[in-house]
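Trainee: all I have is the shape, not the residue letters:
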């Protein structure tokens, strides 16, 4: 019937997933388990795309739903940090009362969506803020700096990636990165050595001079917010 709600195909690419678009889908037969292709979608005009996932840890997920918010991962997402309604006061409200590390808050998708590990490092470096700073302890000036750094860092990242073919995305991302993944290199702002803190399955990078007053952060805690 005309009133039927349309279906949505929603997919989460996880860490190693890719979407490859074809103007004309290949005619090759997909053999489950013998190829990195997890799903092939074709359209009436012959175009379509493959969803692929490399590596041994399989986390790619696909849903067919009437509304995107029926997907659990979407339903629990926080606000879009580049949305017009994501103001400085909205950020302040999200931080209020959270006696947890600001790095973990920025990575928590249920608090604010889409930042992740790399860009939380970049935002905190641009804001000249320690990743261990407590969210609830930030004063007005620090929240101002954090908000400005968040918006500018993410806006620049989107601009760097826009229109680039998949093969160029990683290089484009790295060119715009100041500290994440640059352990042992010189900070482009002050020249100090970029340092790392390692956790169970990831790490964070920071500049001691820019962010912690020269103090080296102890590699001692496995915060539940940094897992």
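Mentor: Looks like it arrived, so ask away. Computed from a predicted model, the values in this text were never measured in an experiment.
Trainee: contacts and neighbour counts: CA atoms only from here.
Mentor: Will do.
Trainee: so residue 144 is in which element?
Mentor: Using DSSP states H and E, residue 144 maps to helix 140-161.
Trainee: next one: residue 20
Mentor: strand 17-22.
Trainee: what lies in contact with that strand?
Mentor: For strand 17-22, contacts defined as C-alpha atoms under 8 Å, 6 or more residues apart in numbering pick out 47, 48, 49, 50, 51, 52, 53, 54, 60.
Trainee: structure two is appended below for comparative analysis:
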């Protein structure tokens, strides 16, 4: 799933390639992708594209007086093409969900792999009309997101810190992968209750959050859209690396089922050497 660093890199890429270009046509190719109907997609055609703005994991392209907003969800991606095929694509065939064609050639496709279709596209007059954007918490890379602001978000949270970091209504842009990386860098158990952090622990977690995200953004800067997924994976130290040695201590990275996905962690670095109980598996064995 693209998270804040990859979406920020896509924003930079689109700004470089789209600013000032004119939309020739927009073709919706998957029934599930378009979440709005007024204004229609055709209202974008013939208008020039302005700046692209990131809201958490959402991308919003300004097109004339409207905004084309997309959320790539778990399996969505943006594929840039310098030259579009002459033959129009056939709806319902393959992973292609939407195609935007520019005057003079080129454009991009939105694609989604798998059977769960969650990629979402909106055409709105104001990005705040998109429910997912309206409910977002603060951006962790914003100038005013300091340690005190972070501490205020954790205070009173009786949930596990892994879930809090992933909650887009609390902090915008962090998903499953980077929450694992942040907690590993901070040497914190993903099951620790957010409200139980003392002041030094909050400070350590805040620094880990900032360094992890900013380093990932720096790695992704200037990387072509088609290579961002590989770049993300190459920079991860525990997420997606179950069974491999921890790059810090050499212990084996372990995995635990968590909500609708799984988390990865290092027992030595994060849980005092104790493996975490896989509660989903425990329920199945009863």
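Mentor: Here it is on my side, so go on. For clarity, every value in this text was computed on a predicted model and none was experimentally measured.
Trainee: re earlier: matching residues in structure 2 for the helix holding residue 144 of structure 1?
Mentor: Helix 140-161 of structure 1 lines up with residues 199-220 of structure 2 when matched by TM-score structural alignment.
Trainee: that stretch against structure 1, how far on average?
Mentor: Compared with structure 1 after the fit, stretch 199-220 of structure 2 shows a mean deviation of 0.6 Å (mean C-alpha distance after the TM-score superposition for structure 1).
Trainee: about what we covered before: residues in structure 2 matched by the strand holding residue 20 of structure 1, start to end?
Mentor: By TM-score structural alignment, strand 17-22 of structure 1 lines up with residues 76-81 in structure 2.
Trainee: what's the mean deviation for the matching stretch versus structure 1?
Mentor: Mean for stretch 76-81 of structure 2 is 1.8 Å (mean C-alpha distance after the TM-score superposition for structure 1).
Trainee: thinking again about what came up before, report the two of the contacts of strand 17-22 of structure 1 separated the most.
Mentor: Spanning the widest gap among these are 47 and 54, at 23.0 Å by C-alpha to C-alpha.
Trainee: before we move on, the earlier item: and the strand holding residue 20 of structure 1, which residues are buried?
Mentor: Within strand 17-22 of structure 1, the residues that qualify as buried are 17, 18, 19, counting by 16 or more other C-alpha atoms under 10 Å.
Trainee: kindly report the same for stretch 63-83 of structure 2.
Mentor: Within stretch 63-83 of structure 2, the residues that count as buried by 16+ other C-alpha under 10 Å are 63-64, 66-78, 80.
Trainee: name the nearest of the residues you listed relative to residue 14 of structure 2.
Mentor: Taking C-alpha to C-alpha as the measure, residue 14 of structure 2 lies nearest residue 80 of the buried residues of stretch 63-83 of structure 2, at 9.0 Å.
Trainee: what about the closest one, distance to residue 204 of structure 2?
Mentor: Distance, residue 80 of structure 2 to residue 204 of structure 2, by C-alpha to C-alpha, to the nearest Å: 39 Å.
Trainee: which parts of structure 1 are helices?
Mentor: Along structure 1, the segments classed as helices by DSSP state H run 72-75, 88-95, 102-107, 116-126, 140-161, 166-175, 208-211.
Trainee: who touches residue 170 of structure 2 in this structure?
Mentor: Residues in contact with residue 170 of structure 2 (C-alpha under 8 Å, 6+ apart) are 136, 137, 138, 153, 164.
Trainee: and the counterpart of it in structure 1, how far from residue 120 of structure 1?
Mentor: By TM-score structural alignment, residue 170 of structure 2 lines up with residue 111 in structure 1. Plainly put, residue 111 of structure 1 is 13 Å away from residue 120 of structure 1 if you go by C-alpha to C-alpha.
Trainee: how about residue 61 of structure 1?
Mentor: As defined by C-alpha to C-alpha, residue 61 of structure 1 lies at a distance of 24 Å from residue 120 of structure 1.
Trainee: that older thread, can you flag the buried ones in the contacts of strand 17-22 of structure 1?
Mentor: Looks like those have 48, 49, 50, 51, 52, 53, 60 buried, using 16+ other C-alpha under 10 Å.
Trainee: which position in structure 2 aligns with the third one?
Mentor: Read that as residue 50 of structure 1. Residue 50 of structure 1 maps onto residue 109 in structure 2, with residues paired by TM-score structural alignment.
Trainee: do the last one as well
Mentor: The equivalent of residue 60 of structure 1 in structure 2 is residue 119 (alignment by TM-score structural alignment).
Trainee: for that match, what are its contacts?
Mentor: By C-alpha under 8 Å, 6+ apart, the residues touching residue 119 of structure 2 are 32, 33, 70, 71, 72, 73, 74, 75, 76, 112.
Trainee: surely the third one is in contact with residue 58?
Mentor: Yes. Using C-alpha atoms under 8 Å, residue 70 of structure 2 is in contact with residue 58, at 5.7 Å.
Trainee: could you name every residue contacting both of these two?
Mentor: Residues touching both residue 70 of structure 2 and residue 58 (C-alpha under 8 Å, 6+ apart): none.
Trainee: nearest spatial neighbour of the spatially most central residue of structure 1, skipping sequence neighbours?
Mentor: When C-alpha atoms, centre = their mean is applied to structure 1, the residue found nearest the centroid is residue 116 (3.1 Å). Of all residues not flanking residue 116 of structure 1 in the chain, residue 107 sits nearest, at 4.9 Å (C-alpha to C-alpha, 6 or more residues apart in numbering).
Trainee: how about the helices of structure 1, which one is nearest residue 220 of structure 1?
Mentor: Checking the helices of structure 1 against residue 220 of structure 1 by C-alpha to C-alpha gives helix 102-107 as the closest, at 15.3 Å.
Trainee: mean per-residue distance, that closest one to structure 2?
Mentor: Overlaying structure 2 shows helix 102-107 of structure 1 at a mean distance of 0.3 Å from the equivalent residues (mean C-alpha distance after the TM-score superposition for structure 1).
Trainee: and the aligned partner of residue 148 of structure 2 in structure 1, how many residues sit next to it?
Mentor: Here residue 148 of structure 2 is matched to residue 89 in structure 1, going by TM-score structural alignment. Residue 89 of structure 1 has 13 neighbours, counted by other C-alpha atoms under 10 Å.
Trainee: all set now, cheers.
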